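1. just need the structure, nothing else, for what follows:
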Amino acid sequence: MEKDKKTWNKSELWTNELEVLKSIINTTGLTETTKWGGPVYTLNGKNVLGIGGFKNYFTIWFFKGVFLKDEAGVLVNANEENTKSLRQWRFESVNDINEKLVLSYINEAIAVEQAGLGIKPQSREIPVPEILQQELDANPELKAAFEAFTPFKQKEFNEYVGEAKQEKTKLARLEKIRTLIFEGRGLNDRYRK
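-> Down below sits the predicted model:
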């Protein structure tokens, strides 16, 4: 049985309002595409902004909004803990849309993209679990084979062993990856093409 595919704006509460935003955006030369179930506008294949409707508001978000001056003070960070660059401008009515102001923000977002500004994603360092480190220290051939993997594949092994809660599960996972490491196969290679 196939699950229903989630769509971005199921309620259709903001159809007319989103059309007003689209009509403004369409004057800028950005290319409309659909990503994550909603309209996203790009410049040379790079995400610049998107629009969508939510329960209590509709919004235009700027993928690199952190670089916008926001002189009108309209942008919000929807998730302070996780969102570094994206900023939203929320509207509750079509009357909230000031076409000239929206267009100035869009043009500034385009200039930010053209300037190549951006925040590099931070990689989360996954430490080598103690049980795996002990095994690597005790077996030089295993250690050499492990170190031959890319950092990405090493990280997969570290996560796989480290996420186990019980000692017996860690030992079983260690046994499984030992074979893979010696064979030069990554943990998830069978799923990659």
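2. going forward, measure contacts and count neighbours with C-alpha atoms only.
-> Will do.
3. and the strands in this protein?
-> Per DSSP state E, the chain carries strands over the ranges 31-35, 38-43, 46-53, 58-62, 75-76, 87-91.
4. now the longest one and strand 31-35, what's the angle there?
-> In this structure, strand 46-53 runs at an angle of 70 degrees to strand 31-35, with axes from the mean of the first three to the mean of the last three CA atoms, to 10 degrees as the basis.
5. so which bits of stretch 34-42 are buried?
-> The neighbour-count check on stretch 34-42 (16 or more other CA atoms under 10 Å) flags 38-42 as buried.
6. now do the same contact list for the nearest residue to residue 178 once chain neighbours are set aside.
-> Excluding its sequence neighbours, the residue lying closest to residue 178 (CA to CA, 6 or more residues apart in numbering) is residue 142, at 7.4 Å. Residues in contact with residue 142 (CA atoms under 8 Å, 6 or more residues apart in numbering) are 135-136, 178, 181-182.
7. wait, isn't residue 109 in contact with residue 61?
-> No - taking contacts as CA atoms under 8 Å, residue 109 lies outside contact range of residue 61: 10.1 Å.
8. could you also give me the structure for this next sequence, so I can compare it with the first?
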Amino acid sequence: MTDAPDRIDAYIAAQADFARPILTHIRALMRAASPDMGEAVKWGMPFFTYKDQNLANMAAFKGHAAFGFWHDKVGREDSSDDAMGQFGRLTALADLPSDAEIARLIAQAMALIDAGDRPRTGPKPPKAPLPVHPAFAAAIAASPAAAAIWAAFPPGKIRDYCEWINEAKTDATRDKRIAQAVDWIGEGKGRNWKYEKK
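-> From the prediction side, this is the model:
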């Protein structure tokens, strides 16, 4: 037996006056949707689970509440970008879609879980490239072998070397690292080659 229902009761009771009716209403709709609907507290907020998978979550903040479905294919057509969840900042029950619309979305989310469709986590945004120290760039250019391999290195290996060179606190340390880096690059080794799986 889980203590999640008690924890969710306590979570709702601790929220502001405007948020309690919203959270209570969402919870009632979720519970009514299926006898298999579970409850959990994850990341400090109430979650609703179906077949041990996250289905939806809700949360309350100082000025608004939020509600959203976990699966990326549920209710995204008119989703809001100004708050967590698909329905924007909820400050009153009137901000929620109709009960029938929420029931439709719950059914859609459960059907995706039944079909084995997993949510997409999405690609991570690429990191901005780090600047290459001018002395490092000159040393690489002076070594044809290192220059050819450097040009073929993936962004992660380039970033590792740039961080290592740029973090040097003295010129002497930086010069020593540059010399070592050019040797390693000429051999086709990444900055952390000693720890890479072979």
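9. superposed, what's their TM-score?
-> TM-score of the superposed chains, computed with TM-score structural alignment, normalised by the length of the first structure, equals 0.54; 170 aligned residues with a CA RMSD of 4.9 Å.
10. so who does the residue lying farthest from the centre of the first structure touch?
-> Relative to the centre of the first structure, the most outlying C-alpha is that of residue 138, 38.6 Å out, by CA atoms, centre = their mean. Neighbour list for residue 138 of the first structure: empty [criterion: CA under 8 Å, 6+ apart].
11. gap between the counterpart of it in the second structure and residue 24 of the second structure?
-> Using TM-score structural alignment, the equivalent of residue 138 of the first structure in the second structure is residue 142. Distance from residue 142 of the second structure to residue 24 of the second structure, counting by CA to CA, to the nearest Å: 68 Å.
12. neighbours of residue 58 of the first structure, how many?
-> If you count neighbours by other CA atoms under 10 Å, residue 58 of the first structure ends up with 24.
13. map it across to the second structure for me.
-> Match for residue 58 of the first structure (TM-score structural alignment): residue 65.
14. check contacts around its match.
-> Contact analysis of residue 65 of the second structure by CA under 8 Å, 6+ apart lists 19, 22-23, 58-59, 89-91.
15. repeat that for 6 Å
-> With contacts defined as CA atoms under 6 Å, 6 or more residues apart in numbering, residue 65 of the second structure is in contact with 59, 90.
16. picking up where we left off before, so which of the buried residues of stretch 34-42 of the first structure comes closest to residue 174 of the first structure?
-> Among the buried residues of stretch 34-42 of the first structure, residue 38 lies closest to residue 174 of the first structure (CA to CA), at 42.2 Å.
17. the second structure: which residue goes with that closest one?
-> Using TM-score structural alignment as the criterion, residue 38 of the first structure maps onto residue 45 of the second structure.
18. how far away is the nearest residue to its match once chain neighbours are set aside from residue 23 of the second structure?
-> Using CA to CA, 6+ apart and skipping residues adjacent in sequence, the residue nearest residue 45 of the second structure is residue 59, 5.7 Å away. According to CA to CA, residue 59 of the second structure stands 8 Å off from residue 23 of the second structure.
19. does residue 164 of the first structure really touch residue 170, like I thought?
-> Yes - judged on CA atoms under 6 Å, residue 164 of the first structure makes contact with residue 170 at a distance of 5.5 Å.
20. distance of the most centrally placed residue in the second structure relative to residue 61 of the second structure?
-> The centre of the second structure sits closest to residue 121, judged by CA atoms, centre = their mean, with a distance of 7.2 Å. Applying CA to CA, the value for residue 121 of the second structure to residue 61 of the second structure is 25 Å.
21. ditto for residue 52 of the second structure
-> In this view, residue 52 of the second structure and residue 61 of the second structure are 26 Å apart by CA to CA.
22. for the first structure, what spans make up the helices?
-> Along the first structure, counting by DSSP state H, helices occupy 15-25, 99-115, 130-138, 140-147, 151-162, 167-183.
23. export those to JSON lines and tack on distance to residue 79 of the first structure?
-> Below are the helices of the first structure laid out as JSON lines (distance: least, CA to CA, whole Å):
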{"stretch": "helix 15-25", "distance to residue 79 of the first structure": "23"}
{"stretch": "helix 99-115", "distance to residue 79 of the first structure": "20"}
{"stretch": "helix 130-138", "distance to residue 79 of the first structure": "33"}
{"stretch": "helix 140-147", "distance to residue 79 of the first structure": "37"}
{"stretch": "helix 151-162", "distance to residue 79 of the first structure": "25"}
{"stretch": "helix 167-183", "distance to residue 79 of the first structure": "34"}
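24. mind checking which of the ones you listed is nearest residue 68 of the first structure?
-> Closest approach to residue 68 of the first structure among these (CA to CA): helix 99-115, 6.7 Å.
25. show me which residues of that closest one are buried.
-> 102-103, 105-106, 108-110, 112-113.
26. stretch 63-75 of the first structure too?
-> In terms of neighbour count (16+ other CA under 10 Å), stretch 63-75 of the first structure has its buried residues at 63-68, 75.
27. skip the chain neighbours and tell me the closest residue to residue 43 of the first structure.
-> Nearest residue to residue 43 of the first structure in three dimensions, chain neighbours excluded: residue 30, at 5.6 Å (CA to CA, 6+ apart).
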